[in-house]
Structures are given as C-alpha cells and as structure tokens.
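**Q** mind looking at a prediction? Sequence and model below.
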Amino acid sequence: MATLRDEKPMATLMIQGTTSDAGKSTLVTGLGRILKRRGVAVAPFKPQNMALNSAVTADGGEIGRAQALQAIACGVPATTDMNPVLLKPTTDQGAQIIIHGKAITNMQAQAYHDYKRTAFAAVIASFDRLTAAYECVLVEGAGSPAEINLRQNDIANMGFAEAVDCPVILVADIDRGGVFAHLVGTLELLSETEQRRVVGFVINRFRGDIALLQSGLDWLEQRTGKPVLGVLPYLPEFYLDAEDGVGLEQASTDASGNKAVLNVVIPMLPRISNHTDFDPLRLHPNVNLQFIRPGGKIPPADVIILPGSKSVIADLTWLRDQGWEHEIFRHLRYGGKVIGICGGYQMLGQTIADPHGIEGPTQKADGLAILDIATTLEPEKQLKQCEGTLQLTDEPPVQVKGYEIHAGITTLPTAGKRPVKITSTQRAQHPEDIAESEDGLISKDNQVFGTYLHGIFDQPDALQAILNWCGLQPETRVDINTLREQSIDRLADSMEQHLDMGKILQMLGMSKSCLRPLPSSRAKKPSPKGWG
C-alpha cells in the first residue's frame, strides 16, 4: 500500500469525552470504518478500560468489548495491544488487573493508583507495537479528562495524550442536556498545554432542528477558539455492543404489534459480566427480554437466564437474598426453562469452591444444586475462542461459535447430555491445543441447560435451536453479526455526512487526494440544510 503521509510520523488521533457514555467508543468505531473504506490500515487503542464486558482476542488474551467491536469496524483482528490495561471490578473499591490480556492480580483502588506508573509502561509498549503495524491509530479515552482526583499519574486521558503528543477531539452527548457547560467546563479544568491539545469538538446524539442550535455552536467556537467538527444526529433503533452498562429498555413486540411470545428474565447481578451475550435475544421480535433490577419484582417467565459474573459466590449470595432461588425452583415446578451462562452455569451446580481466595474471603459455597456439577476456582483463567456444534434436541446439530472467559474448573458426572461439541479452540495458555472437547450440561428433565460458552446466541442457527428448545418456533431469524455490520456502516455513513472529515484528515496528516476513493454506494450525500 502506498504511503498516505509522505513519510511523516505515524497518524494518531485521540477521542476524549466530557462524561462516560458521551460517545467516545462510537466515534472511534465510526472513524475506524470510514478510514478502512478509504484504504487506511487503521487500528483502535484504549490505554485503560474499566468494564465487565470483555472479549477473547486473536492472540489469546482478554480486552474490553468496545475495542473488539472497533477492531471489527477497522477490519482487523482484535489483539491485546488494543487494550493493554483492563480493570474488571470485583467490589466497589477493588478490581482484577489485566495487563496485555492476562490477569495478574487483584488490587484496591488506592493500590492501583500507585501502580499506574508500572501499568503505563505496558500502555506505551502496546502503543509502540500498533504504531509500527498500522498507518493510523484511533485512541479512545476513559470517562472524562477533567476528573481532578484522577489526574495524577493519569494513563487513560490527557496523561497519555501528552506522553505521545497526539491531538484530541472532545465529544459530548447533547441528549443528556447541558452540552455547552460540559464542553466549556471540561476545557477549563485542563492545563494550558492540555487545552491547546484539544483540536475541536463533536456534539453527539442531537435531535430536532439544527437551526435552533446554531447560535450555541457559534458562541462555543467564539468562547473557546476551537471548531465544532460536527453535530451527529441521534440514530433511532441503532445497535452496537455496549461497552459496559446494561440497557434496561428491553421489552420487544413482534411485527404485528402483539406482545412477544417468549418471556425471558435475567437478574441484573451486582457484578454481571458480558451481558452483551443476550443482545440477540433482546433484539429478537418474538422475545420479551427483561433485566430485573435489585429489589425488583420477578415477573412470570418462560425462561430464566443466569448470566456471567465476575464474583460468582458473592453474586450467588445476592441472588438468594433477592429471593431468586425460591422463584427459580417455583419456575421449574411449573415447567419453565433455565439457562446458565459461565458464572450462571457454575451457580446451577452443587458447590463452588475458591480455595485460593480469587474472588474474596468466602472459600466455598453451596450452589443451587440443579445440575450435578462442581466448580473450583483456579488462579489460571481459561481464555479460549471456540467453534463447534450445539445439539439440544433430537434435531441435527448446528454450528456454534463463541469464547470462554472463566477461572472455574468444572467437574461433571459420567452420565448426562453434553450439548456443545468443541471442534476448534484457540487458547491463551496453549495455542497449539486444538483437541476436541465437550461443554455444558442438560438436566435429566430437559428443563435446565448450562454452558461456559459466551456468544452462544450470536449464530442464527444456534439462536434458533435454543429458542426451539425453550418452546418457541419463530419464523424470524436474527443474525447479530449482520446487524452489527449494518449498524457500523450506518454510523459511518452518518458521520461522513455530519462531520468535517476534511479537517479530521488534516489532523491525521492525511489529505483527501492520497486516500482511496469511496465506493460509489458510499459516496457522501449532500448534507441537509443547516447541518454542514
């Protein structure tokens, strides 16, 4: 590929936000797809992420799910260098520390604050490898750069930008309200050198008549001396994998407007992990999926799903305190189905032992004793990408693909139906190990199914097979992978239309003349009057 930067230094652009969930991940995702379309070898990067949603990478490690999504947008394999520091909260004041995809220890917040100097070396090492491999790196900040209490030893926002000397775009979510206060206030709380590093603003999720916003945009540019690079419209019915927070607007209806025919409920565990497993169910027109908040009433359901958990024993205790154990057994007596994924699978067993104190002081707990399995938590985390087949009924097996992230080693009885046959694995500890194996268990009465496999609902045939096992025979097929690609393209199309890409390319040291032309089907359409 011809050079795009006339032998200039590597192109790096960082996206920071005025708040969490301002649109940083979204902006990096969309820009990644825009540059990919133009023939740029581009990669995402987030120095430090705090999230319980994670993914297994091509090189057998663990990173935040947002960076895995951004890698898809950029058209490149996800690697651990794209998120060198991942923090997975275990309590309100502690987290598991993952460096270069491997869990190294648990730390309290104050101890990690001191450890950040060490973590920063891992960040720079990963960044250097990406800059050597790609023409452009799009960097995502974390939270807000204006958190005064976190500025010392910062490695996630301006501390990183200053160290590598890259420009910063500041994004704010107007849907929250107070967008001008967010932008101006954030800028005012930065140092003079950091303020100069901010090269422009993006306003996200705007609804309504842009003409009514124009006077505010003019004031913002005059007040700060920095350009507004675009106002991105709110995109209804838009899907991208969530970085961490659980969306609670879950109920769906079928195409005729009738209530969904399969009711699924999931307890929102305090340390719920990888809740994006259930996006294919949430988006299915014949499924009504509800996450139940702490203290919330547990509604009647056809299916109860116990999700993954970062702290299985503590979350099992919470589950009991909330009354779920009684409701699960009542649900089973009335013929309902139960599914356990990863930590939820462990909860369905006889016992969960933690002899090494990996999750906390409790060393052993009784499970729900629904499945005849027992789990012991071990220091070495299991990280695998898996492919194989799923067979829940007498129907022929279907293809399934997913990944495992868990500390538990689960022993099973000699008898019992193992529904998942793994034919290909990619493991962090032993990448050469591709031996066939089995996963999961179905109860003798065929009402309970447990598995370690995250992403088991993502393949359309597997999703259909699971819904059939639950008693639903839907005509509609949901393909989450196709929907994800369509959503990324829709986002990129919107950003092409509403961002000043000429200025953004200049920030990257690129010019339109040196980029591959867009396909005619993706050519930029004229902007509606007033959007610019």
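**A** Cool, the structure landed.
**Q** C-alpha from now on. contacts and neighbour counts both.
**A** Fine.
**Q** the strands in the stretch 201-350 of the chain, which residues?
**A** Counting by DSSP state E, counting those that start in this stretch, the stretch 201-350 of the chain has strands at residues 228-233, 262-267, 272-273, 287-292, 303-306, 308-309, 337-341.
**Q** need the winner for burial among those.
**A** strand 308-309 (a mean of 28; mean count of other CA atoms under 10 Å).
**Q** who does that one touch, helix- and strand-wise?
**A** Strand 308-309 is packed against strand 272-273, helix 343-347, with contacts defined by 3 or more CA pairs under 8 Å, 6 or more residues apart in numbering; DSSP states H and E.
**Q** A further structure is provided below for comparison with the first:
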Amino acid sequence: MTHPAPAVLVAGTGSDAGKTTLVAALCRLLVDRGIDVAPFKAQNMALNSAVASDGGEIGRAQALQAAAARIPATTAMNPILLKPSGDRTSHVVVDGRPLQETDAVAYGPLTTRLWPHVRRALADLRTRHELVVCEGAGGVAEPNLRDRDLVNMGLAADADLPVVVVGDIERGGVFASLYGSWALQPDEDRQRIRGFVINRFRGDASLLDPAIEDLTARTGVPVLGVVPWVDGLGLDAEDSLGLRDLDGGPPVGEEGLRIAVLRLQRISNFTDIDALGREPGVTVTFTESAAAVADADLVVIPGTRATVADLDRLRQLGLDRALRDRATAGGPILGICGGYQMLGRAITDTVEGGGGTVAGLGLLPVETTFHVDKVVRRVSGDAPALGTDASGYEIRHGRTTVDAEAKVLVRDDDGRPGGVVAGPVMGTSWHGLADHDDTRRALLRWVAEQRGRRFVPGSVPAAAHREADLDRIAAVVADHVDVDRMLSLAGWRAVPSAGR
C-alpha cells in the first residue's frame, strides 16, 4: 500500500501575516533541495485569481506557489475559491468552476458538500508529490467558524496535519497573537500546533529571546524562526490587503511615467499592474482622486468582481467626469476586464449584480452582457495596435460585443478581438497583458509618446523579476527558519523517488 506524502499546514494569527510568502519560500527552497513539493490551500477568499494549467480558476497565490515549486499550477492546489461580490456575499468556485453565489450564513451548511472536494484534492497532491505544504486562511483561532472550517484546524484535524503558526511582528502584539492563537484552541486542536514563526522583524532578533522563551514555556511550542523584514519584494499579492504603490526606480532616460490605478471597492486581479511598476522610472499609485486622474500619464481602470456597483461608485466620486475630461484632452486610459466593460456604451448584468442594463462611460465602441457561465482560459495572439505579440488570460462572465469598425488592441490566435482602441482610450478583457515584455514596453512607449515624454524600458523580463524575488525570500527563510525541524514535524523522510 502506498502511503500519502507527508504534509504540513502553515497557518497565521490573522490575514496578511505572511503565510502565502512563507509557503512560496518553502516551496522554492525545498524544490531546490531536490524535493518534489506542491502547495495547497483548501479554501481561499481572494479576488486575485489565475487560470490553472488544467483550465480551472484558482487563487493567484497558489499559482505563485506552484511557480515557486517549479511545477504547473492545477485546480487541486486550491479546490475552493471564494470571490467576494458584496459585503456579505461571495461567488463560490469549486474545482476551478463556478458553483453558486452564497452569503456567510448559507455558506456554513454548504461546507458539508465541499469537504469531499477538499479531501480529494489534497489526496491527489499527496499521491503525485513527495511533500505538500498547505496554507491556512485568515486567523487560525476563530471559534465561531470552527464547525465549518475547511482550511485551518478543521483541515489539520481531518488530514492529521502538524500546524505551524505565523505571526506578523510588524503589526505589533505578535506574542499575544501567537499565544492567543494557541490558547483559544480546544485541546485536541491545540496539540496539533507544533511550531511558531515570527515574520517581518526589523532589528536585532536577540532582543526577542526573553519573550520567545516565555512563549515556549507557556505553550510548549517552539519558535522555529524569526524572519526579517525583506524590502522590495514584488510577489503577487493574494488580496487587497496587499495593495501597495509601486516604484520602478530611477528612469533610464530623462523622464519617468506616472500611472494612476483606480482603487475600486471590489478590485480584482490588480496583479495586472505589477509588471508596469517594475519598469525603471514608472511609479504606480492606487487612488480615488479626480486630481490624480487628471495629472497621471496613464490611468488604469482595473478588474472588479462588481462591475456595475464599482461603476456607480466612480460616478458618486465624480471620476466618470474626470475620465471623460481626460479622454477629451487626449490623456491615455487603459481598462482591464471590468474596467474595459465600464468604458463601453452599456453593461447588461443579470448575473453578477443583477442590475439590468446600465450606461457605461461611452469611451469605447463596445457593449457587454453578462452570462451565467464563465469564460476561463489562457490566451495568446497579437496586439496589432501596439505591433507586438501578446498573451494573457481571461476570467469573466461578461461577453463584450465590439463594433465592426473598431480598432483592435489585441486578438487571439483565432482572430477574435480581446480589446479595442479609440483615440487615447484602450480596453481589454485580457488579464496579464503587461506580463508580456514586448507588449508592456510597447504600451508604455505609446503612453510616453502621447504625453510628450521620453521612456526607456528596462531590460529585465517580468518573469525574471519574480524568479529573483522567489530565490531571495527562499534564501532568507532558509537562513532564519529551522526548515529541517519543520520537515521533521511533517514526518518527512528523505526517501529517493522512483525516478532518481
């Protein structure tokens, strides 16, 4: 009988404690040790998503972790994805495909139906790989959610996993958070917590020794490491808690470019912007300011999980007028997915928000109708408006109809338009367009020409930036965390695989 591969759960004291980055670092340093490792997150609540190699939709963080492990991302790595569509509702994606909309109360009973998907996905990974590093979600100690928990101690109990809890010292109160995360557990769950990691520390770690000794004495749980603050990491953020302005450093030429990204309430896939902010001389600011819309060299309207609701909010803020004034003055605008739909003449939505037909901003010759079934696919083709090849991915309910005479921005290999241009305004349904080096640089050159500026692109590919960041954080974790002890907790024994 083949035994399942060992696994460990990396949980956190709260959201944005560093779980995603630690799992990615572990995946990279372990694969570089020759271990066939895979990431897993049973349930992810995030609006940043990606298209897996098997065609399903998963959290963007798990796609990053798969890249760290040097393996293709699959839907098994994130069987349940919750995409918030309102303050109390979420779109539920199961095994990469849409299931239903639900609210927080109804989701509890739904978890009974979801457990088999979680178990099957984890079992699949533990069969195909030598080690699985699981990631928890939010805070590990949430007694009000324990009876429906698929991703933290519920998963640990179901799959008999050891748990390592990460706390972010940058926020303050890390020792109380770690202790509370342990103390609030029922006895049977508390025993599963085998280690703590303190994250994002600035200064001399020896100053923490008395508190670490006290925490260990109170809990019997060792601190496996203190990870220092690492400046300048550009790894994909999981959700809007990781939203940050970007600065690509000094320009190669004489001038830089300023990009203003509208901070939508249900912003999704804002990782589309990351590669733009890596270019030298390019600064990216997330904003709700009409003045910023007027002053920037490029304004980006990003994706959103609530297109019509976010369009309504733009109108409430007066940003619709600011965008029209900008377009009239020849200022470049780029809309991506939901932002592209907003720039059109009309949106008919009986699916995402159920608002019927509403007027768009009228800046592009397109109209969008939402369908229940979702387009989830990777795309490649070209960008005739920019004179380059192009690639990306689509995750959308909207079907956008393009006027026959419209100038095409991008089109797929079958010749279907994935975006259009009208004067200084561009829109596309393709996420990840800026990750293509030639397309990104051509876009920024076009913006510079429109604004009378000089832009000289960098020479480092976007993918190389991410690889360098993964290598860097992996090296930091290897130096500051007792990874061998963590592997021992997971039950890891270095047994050569059949192919070695």
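**A** Perfect, I can see it now. Bear in mind the structure is a predicted one, so any value in this text is a computation, not a measurement.
**Q** follow-up on the earlier one: got the strands of the stretch 201-350 of structure 1 as TSV, with distance to residue 453 of structure 1 columns?
**A** Below are the strands of the stretch 201-350 of structure 1 laid out as TSV (distance: least, CA to CA, whole Å):
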stretch	distance to residue 453 of structure 1
strand 228-233	36
strand 262-267	17
strand 272-273	13
strand 287-292	20
strand 303-306	13
strand 308-309	10
strand 337-341	7
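**Q** right, and the ones you listed - which one's nearest residue 327 of structure 1?
**A** Among these, strand 303-306 comes nearest to residue 327 of structure 1, with 9.7 Å by CA to CA.
**Q** what residue in structure 1 is paired with residue 269 of structure 2?
**A** In structure 1, residue 269 of structure 2 lines up with residue 274, judged by TM-score structural alignment.
**Q** ok, residue 245 of structure 2 next?
**A** In structure 1, residue 245 of structure 2 lands on residue 250 (TM-score structural alignment).
**Q** what sits against the alignment partner in structure 1 of residue 259 of structure 2?
**A** Counting by TM-score structural alignment, residue 259 of structure 2 lines up with residue 264 in structure 1. Residue 264 of structure 1 sits next to 287, 288, 289, 290, 301, 302, 303, 304, 305 when contact means CA atoms under 8 Å, 6 or more residues apart in numbering.
**Q** turn the residues you listed into a markdown table, including distance to residue 427 of structure 1.
**A** Output for those, formatted as a markdown table (distance: CA to CA, whole Å):
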| residue | distance to residue 427 of structure 1 |
| --- | --- |
| 287 | 34 |
| 288 | 35 |
| 289 | 32 |
| 290 | 33 |
| 301 | 37 |
| 302 | 35 |
| 303 | 32 |
| 304 | 30 |
| 305 | 27 |
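**Q** residue 31 of structure 1 and residue 501 of structure 1: what is the separation?
**A** As judged by CA to CA, to the nearest Å, residue 31 of structure 1 and residue 501 of structure 1 stand 9 Å apart.
**Q** settle it for me: which of the two has more neighbours?
**A** Per other CA atoms under 10 Å, whichever of residue 31 of structure 1 and residue 501 has more neighbours is residue 31, with 24 against 18.
**Q** helix or strand: which one has the residue nearest to that one when sequence neighbours are not counted?
**A** Once flanking residues are discounted, residue 31 of structure 1 sits nearest to residue 492: 6.8 Å by CA to CA, 6 or more residues apart in numbering. Following DSSP states H and E, one finds residue 492 of structure 1 within helix 480-498.
**Q** read off where the very next helix or strand once past that helix ends up in structure 2.
**A** The helix or strand immediately downstream of helix 480-498 of structure 1 is helix 501-507, counting by DSSP H and E. The alignment of helix 501-507 of structure 1 onto structure 2 (TM-score structural alignment) covers residues 483-489.
**Q** got a list of contacts for the matching stretch?
**A** Contacts of stretch 483-489 of structure 2 (CA under 8 Å, 6+ apart): 8, 162, 194, 195, 224.
**Q** now with 10 Å?
**A** Residues outside stretch 483-489 of structure 2 that contact it (CA atoms under 10 Å, 6 or more residues apart in numbering): 6-8, 26, 29-30, 131, 133, 161-164, 194-195, 224-225, 477-478, 490-494.
**Q** show the buried residues in those.
**A** With burial judged by 16 or more other CA atoms under 10 Å, the buried subset of the contacts of stretch 483-489 of structure 2 is 6-8, 26, 29-30, 131, 133, 161-164, 194-195, 224-225, 477-478, 490-492.
**Q** restricted to strands, list those.
**A** Cross-referencing these against strands under DSSP state E gives 7, 8, 131, 133, 163, 164, 194, 195, 224, 225.
**Q** what residue of structure 1 matches up with the first one?
**A** Right, the one you point to is residue 7 of structure 2. With TM-score structural alignment defining the correspondence, residue 7 of structure 2 maps onto residue 12 in structure 1.
**Q** my guess is that match meets residue 167, correct?
**A** Yes - using CA atoms under 10 Å, residue 12 of structure 1 makes contact with residue 167 at a distance of 7.5 Å.
**Q** residues that sit against both of those two, list them.
**A** Taking CA under 10 Å, 6+ apart as the contact rule, residue 12 of structure 1 and residue 167 both touch 161, 507, 508.
**Q** quick one: the helices in structure 2, in order.
**A** 19-32, 60-68, 104-128, 153-159, 174-183, 187-190, 209-219, 290-295, 307-316, 319-328, 338-343, 437-451, 462-480, 483-490 (DSSP state H).
**Q** what's the fifth one aligned against in structure 1?
**A** Mapped onto structure 1 using TM-score structural alignment, helix 174-183 of structure 2 covers residues 179-188.
**Q** likewise the second one?
**A** Equivalent residues of helix 60-68 of structure 2 are located at 65-73 in structure 1, counting by TM-score structural alignment.
**Q** show me what contacts residue 90 of structure 2?
**A** By CA under 10 Å, 6+ apart, the neighbours of residue 90 of structure 2 are 45-46, 81-84, 100-104, 107, 305.
**Q** most widely separated two among those residues?
**A** Those two in these that are separated most widely, counting by CA to CA, are 107 and 305, at 18.7 Å.
**Q** which one's more surrounded, those two?
**A** Using other CA under 10 Å as the criterion, residue 107 of structure 2 and residue 305 rank with residue 305 on top: 27 against 16.
**Q** in the match of helix 174-183 of structure 2, which residues are buried?
**A** In stretch 179-188 of structure 1, counting by 16+ other CA under 10 Å, buried: 179, 180, 182, 183, 186, 187.
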